[in-house]
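Asker: what shape does this take:
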Amino acid sequence: MSLPSATAYDLVVVGSGPTGSTYVREVYDRHPTARVLLLDAGPRLTDPPGAHVKNIPDAGERARAQRASEGPGPAGRPGTRLLGAPDLPAAALSTNVGGMGVHWTGACPRPGDGERVPFVPAAEMDSHLARAEQLLHVDAHAFDHAPFADEVRARLSALFDPGRPEDRRVAAMPLAVTRRPDGAHAWSGTDVVLGRAAHDLRVEIADRCLCLRVELDAGAVTGVTVRDLADGGERTVTARAVVVAADALRTPQLLHASGIRPPALGRYLNDQPQIVHAARLPDDVVTAHHAVTGRTRDEDGAIVPQSGVSWVPYTDAHPFHGQVMQLDASPVPLADDTTVEPGTVVGLGWFCAKDITAEDRVEFDDNTADAYGLPAMRVHYRYTERDLATIEQAKKAVTEAAAAVGVPLDDSPVLLPAGSSLHYQGTTRMGPADDGTSVCDSHSRVWGTQGLWVAGNNVIPTATACNPTLTSVALAVRGAAALLDHLRPPADQPSGRLAFSTPTEDRCSRR
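Answerer: Next comes the predicted model:
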């Protein structure tokens, strides 16, 4: 709990999730003198900061970390609070160091077909995706030895692969996991993105520190004003650049509060409609394979491979993305019967590409404040006729997938309430031109505002169905390259280092 220790930084990043931390890491690695401030309104849960809460071996400690992430308001899924938006009733947010990167399921598929950003050159995007996979520690083979994985994928492949190009066929889901010294795997959190930057004095992490506004002068960023949520103290710090990476709802909120209000701000909101089902593997499959018995996770927090996570990729003809998951990898509880052998019941989740419209949006009320004193949000969101048709198509596909995998546990799949995906996108979308339909350019620089970048799923402009984290981290890698050019001094200047004030004595620790 602290205010920043200094009054000047090269870079301030608002929001410590995977994309904000990507900017920190790229600047830390490639600019040896830059001093960086990373702000988060939530608490630090772990040491190192941003570690995945699923890796906490003690169930009580894990639950306490999740509760600490919820922030004010009614609790949603563990680690989140509900936004309270009637049009998006399941919309939920996490408030903690590491953002959703300490709660997520680690799925990192590459986008394909219409999911890809058309105005980012393909070769450049592939390079950015490869770097994002490095930062997140993505491994497509982590569960290769799971007892039931091959059988599950073989059954899905027989159903979905005919007619698909090779790169869009059923495969093991690329997962953000970290191999431990003992050979076991644990979930990657935001700590793996930060790497050494989390422990270097050049990077200051201020938790429970709310950014109230981005400060501007003549259309250029000059810094930010922040509040210590413990005692209400405020401070303005200067910066040569600011990145706002506060998620797809709070990023446009902060820009609005700062008077930065391009026409597209908050518009083109995209939540992927999510359909779930469950199936039990046939008895002959269970008998033929050696299963892990009596537990779903190691006592020390490692992942226990069971049936793995399989991926049915999006295609333009099949405009949804499927995941078939062992239960501890699923964000949605799928069975109450804890006596079933681990891995023998799998969850099927299908995410649909949304029909993106400017009318789907989040608005901000300057006359009403939220729990943090920022302009209150109001969400406008609906399914179009095209969305309803896609949802019905996806229900048919997931029903067929459940029957192919084994014995469906329910009569039919369930469409979850809007907002359940937690994959909110588009509200500060990038575009090829400043024509009123985008907030930033292809390098995530906010149009008309020098020194300001945005980051997160909110910059993705396309109708995606795949999990968006890998894409948004790749776009952050792209944006960070442009930010580094902004920070580097002209050739005739010896250093890009700012003159820093002497750190003040704060009541709370910063590290």
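Asker: C-alpha only now, for contacts and for neighbours.
Answerer: OK.
Asker: what are the boundaries of the helices in the stretch 151-300 of the chain?
Answerer: 190-194, 250-257, 283-288 (DSSP state H, counting those that start in this stretch).
Asker: who's in contact with the second one?
Answerer: This means helix 250-257. Contacts of helix 250-257 with the rest of the structure, by Cα atoms under 8 Å, 6 or more residues apart in numbering, involve 211-214, 244-245, 261, 265-266, 364, 374-375, 377, 427-428, 454.
Asker: which residues are in contact with Ala197?
Answerer: Listed by Cα under 8 Å, 6+ apart, the contact set of Ala197 reads Val24, Arg25, Tyr28, Val203.
Asker: for the last one, which non-adjacent residue is closest in space?
Answerer: It stands for Val203. Once flanking residues are discounted, Val203 sits nearest to Val36: 4.8 Å by Cα to Cα, 6 or more residues apart in numbering.
Asker: Arg44 now?
Answerer: Of all residues not flanking Arg44 in the chain, Val97 sits nearest, at 5.0 Å (Cα to Cα, 6+ apart).
Asker: quick check: that neighbour touching Asp207?
Answerer: Yes - look at Val97 against Asp207 with Cα atoms under 8 Å: they come within range, at 6.7 Å.
Asker: flag every buried residue along stretch 213-224.
Answerer: With burial defined by 16 or more other Cα atoms under 10 Å, the residues of stretch 213-224 counted as buried are Arg213, Val214, Glu215, Leu216, Val221, Thr222, Gly223, Val224.
Asker: sequence B follows; please return its structure for comparison with A:
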Amino acid sequence: MTSRASYLADDSFDYIIVGGGSAGCLLANRLSRDPAMRVLLLEAGRKDDYPWIHVPVGYLYCIGNPRTDWLFKTEPDAGLNGRSLRYPRGKTLGGCSSINGMIYMRGQARDFDGWATATGDDAWSWQNCLPDFKAHEDHYRLDNGADPKTGGNSRFSDMHGHGGEWRIEKQRLKWDILESFAEAAVEAGIPRSDDFNSGDNQGVGYFEVNQRSGWRWNTSKAFLRPAKNRPNLTVWTQSHVERLIVETEGSGRKRCVGVMLQRQGRSLQVRAHREVILSAGAIGSPQILQLSGIGPGGLLKRHGVEVAHALPGVGENLQDHLQIRAVFKITNAKTLNTLANSLFGKTMIGLEYVLKRSGPMSMSPSQLGAFTRSDDSQAHANLEYHVQPLSLDAFGEPLHSIPAFTASVCNLNPTSVGSVRIRSDKTSDAPVIAPNYLSTEEDRRIAAESLRQVRKIVSQPALARYQPQEWNPGMQFQSDEELTRLAGDIANTIFHPVGTTKMGRDDDPMAVVDSHLRVRGIEGLRVVDAGIMPKITSGNTNAPTLMIAEKAAGWIVADART
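Answerer: Reported below is the predicted structural model:
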């Protein structure tokens, strides 16, 4: 029997996936498992063969680098006292998994139960998302069967998977100052946690990371490498999608039938027999939709884009985690500031990594984490700490010369929302990114409370021997008004934009996709990336994005069989 791949034209595929990032790589693997389905994966960036992608500390050389980063910036933000932020997004195979902090974090069970309520679809409940998390997991604690920390019982294996493509390991270093911070957190009333991914992440402990033997483990390695020899999978890098091709059928229904793209200096049209799947991320996907005439009608008309289908929610509902970086100068302890600011220290760091794949070069940006409540009125942990044995003004900037550590804290459930909107009708123009940080009274109140909580932890006996002094923002600032203003001065994005193509019920006018991620009013088109989240998860967002892609792949394959 002749397969579909043999009779489709060279410029025609069953599925076109736009974006070779976290979701796109997983989708390409899953959809190409069926040899009868011809799959094209499009990535605007280059292959992930840049060496700094694979060394964990290499994020310092990938963020802000046009080789691997889109180099987006936010608009000046009133909540940040007029500041504009660098807004890194991965531009290479693996997408943000090639430049992110490598932290494996699902979020809280209540996040996904909330999605189920928002969509009216129980498929998104925690219990029904858990199998999709586990499907691609390869957790180090299950390498030898049952979890040794639980004495052989099934608690850990019930929650985690093994043998999948997505490797999860413990970090390969420890610092005395981090151990002491964890002790101080316990003294301040935060319990210890040995698993942040069981549905309730409250506690303090070390983050687990997506690494393999001291190397970054990105989604290109995990999902594309095993599929690279499949003849039905085609991967085009340096292929920039300009717009979607939407046609009106005889019945009046609209259908996405392909994409227009730039590749090797040429404009190409590629068509999809079954579906086009947008996985360009919470910034890229709404931009492509709007440039294709799918989005808020008024916005499109202002920029001379013909309205193919008015969807007011495209690009709205942007949510992000804003981290407030409190820095403490210390004595009597080694920090990366002092170690990496000398030639001898740098040499030793390099040798340790070359010989052992451990030490500072194997570091994720944050090593120790904590989840807790900003005040007793909170029903769940609503703050996340990223604690680091270093300090700098922002990632990509030089380390400070003083011995110091940083306790970054973010509001996990911000109520401030922003937008992503096209700047013009030109695909080469970066979109207008307006996160609208700290724009609600609740977010401003929690910002002030979180800075006070940082001070409470640092004042505990476990840290006393280091004589910590608040270097930034400074203990002279005490009132809510002062702390909120200073939060605006020192806060930065934690690189978690979501929500700009949110899923929702039929009666939600701002929902862009339905609960199976199909774009409303356009057949043959789905969005599968972090943009579909109706609410941001209570933690880092890469793991939930892979879960979304796993679930969507199951639906897409099932639809092809009907």
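Asker: any idea what the TM-score is?
Answerer: In this superposition the chains share a TM-score of 0.76, using TM-score structural alignment, normalised by the length of the first structure; 454 aligned residues with a Cα RMSD of 3.9 Å.
Asker: related to what we said a few turns ago, where's the residue nearest to Arg44 of the first structure, which helix or strand?
Answerer: Assessed by DSSP states H and E, Val97 of the first structure sits outside every helix and strand.
Asker: the longest helix along the first structure - contacts with which helices or strands?
Answerer: When the first structure is parsed with DSSP state H, its longest helix is helix 385-405. Under the contact criterion of 3 or more Cα pairs under 8 Å, 6 or more residues apart in numbering; DSSP states H and E, helix 385-405 of the first structure touches helix 149-160, strand 274-280, strand 345-352.
Asker: list the buried residues for that helix?
Answerer: Neighbour counts over helix 385-405 of the first structure (16+ other Cα under 10 Å) mark 387, 390-391, 394-395, 397-399, 401-405 as buried.
Asker: just to revisit the earlier point, need the overlap of contacts for Val97 and Asp207 of the first structure.
Answerer: Common neighbours of Val97 of the first structure and Asp207 are listed as Asp40, Ala41, Gly42, Pro43, Arg44 (criterion: Cα under 8 Å, 6+ apart).
Asker: show me what the third one lines up with in the second structure.
Answerer: In other words, Gly42 of the first structure. In the second structure, the residue matched to Gly42 of the first structure (TM-score structural alignment) is Gly45.
Asker: surely its match meets Leu93?
Answerer: Yes - when contacts are counted by Cα under 8 Å, Gly45 of the second structure is listed as touching Leu93 (6.7 Å).
Asker: who has more neighbours out of the two?
Answerer: Leu93 (32 against 25; other Cα atoms under 10 Å).
Asker: dump the residue contacts of the more buried one.
Answerer: Going by Cα under 8 Å, 6+ apart, Leu93 of the second structure touches Gly20, Gly21, Cys25, Glu43, Gly45, Arg46, Lys47, Asp48, Thr219, Ser220, Thr237.
Asker: swap the cut-off to 6 Å and go again
Answerer: Taking Cα atoms under 6 Å, 6 or more residues apart in numbering, we find Leu93 of the second structure in contact with Gly20, Gly21, Lys47, Asp48, Ser220.
Asker: that one matches what in the first structure?
Answerer: In the first structure, Leu93 of the second structure lands on Val97 (TM-score structural alignment).
Asker: from Val117 of the first structure, how far off is its match?
Answerer: 29 Å (Cα to Cα, to the nearest Å).
Asker: just give me the match in the first structure for Ile556 of the second structure.
Answerer: Checking TM-score structural alignment: Ile556 of the second structure goes with Leu483.
Asker: ok, its match - how many residues close by?
Answerer: 26.
Asker: would you confirm that Thr95 of the first structure contacts Ser69?
Answerer: Yes - the pair Thr95 of the first structure and Ser69 passes the contact test of Cα atoms under 6 Å, sitting 5.0 Å apart.
Asker: picking that back up, farthest-separated two in the shared contacts of Val97 and Asp207 of the first structure?
Answerer: Farthest apart among those by Cα to Cα are Ala41 and Arg44. That separation is 9.7 Å.
Asker: so where's the longest strand in the first structure?
Answerer: Looking across the first structure with DSSP state E, the single longest strand is strand 234-244.
Asker: show residues contacting it.
Answerer: By Cα under 6 Å, 6+ apart, the list of residues contacting strand 234-244 of the first structure reads 7-14, 222-227, 451-454.
Asker: same question for stretch 463-477 of the first structure.
Answerer: The contact list for stretch 463-477 of the first structure (Cα under 6 Å, 6+ apart) reads 19, 108, 115, 128-129, 132, 320-321, 351-354, 456-457.
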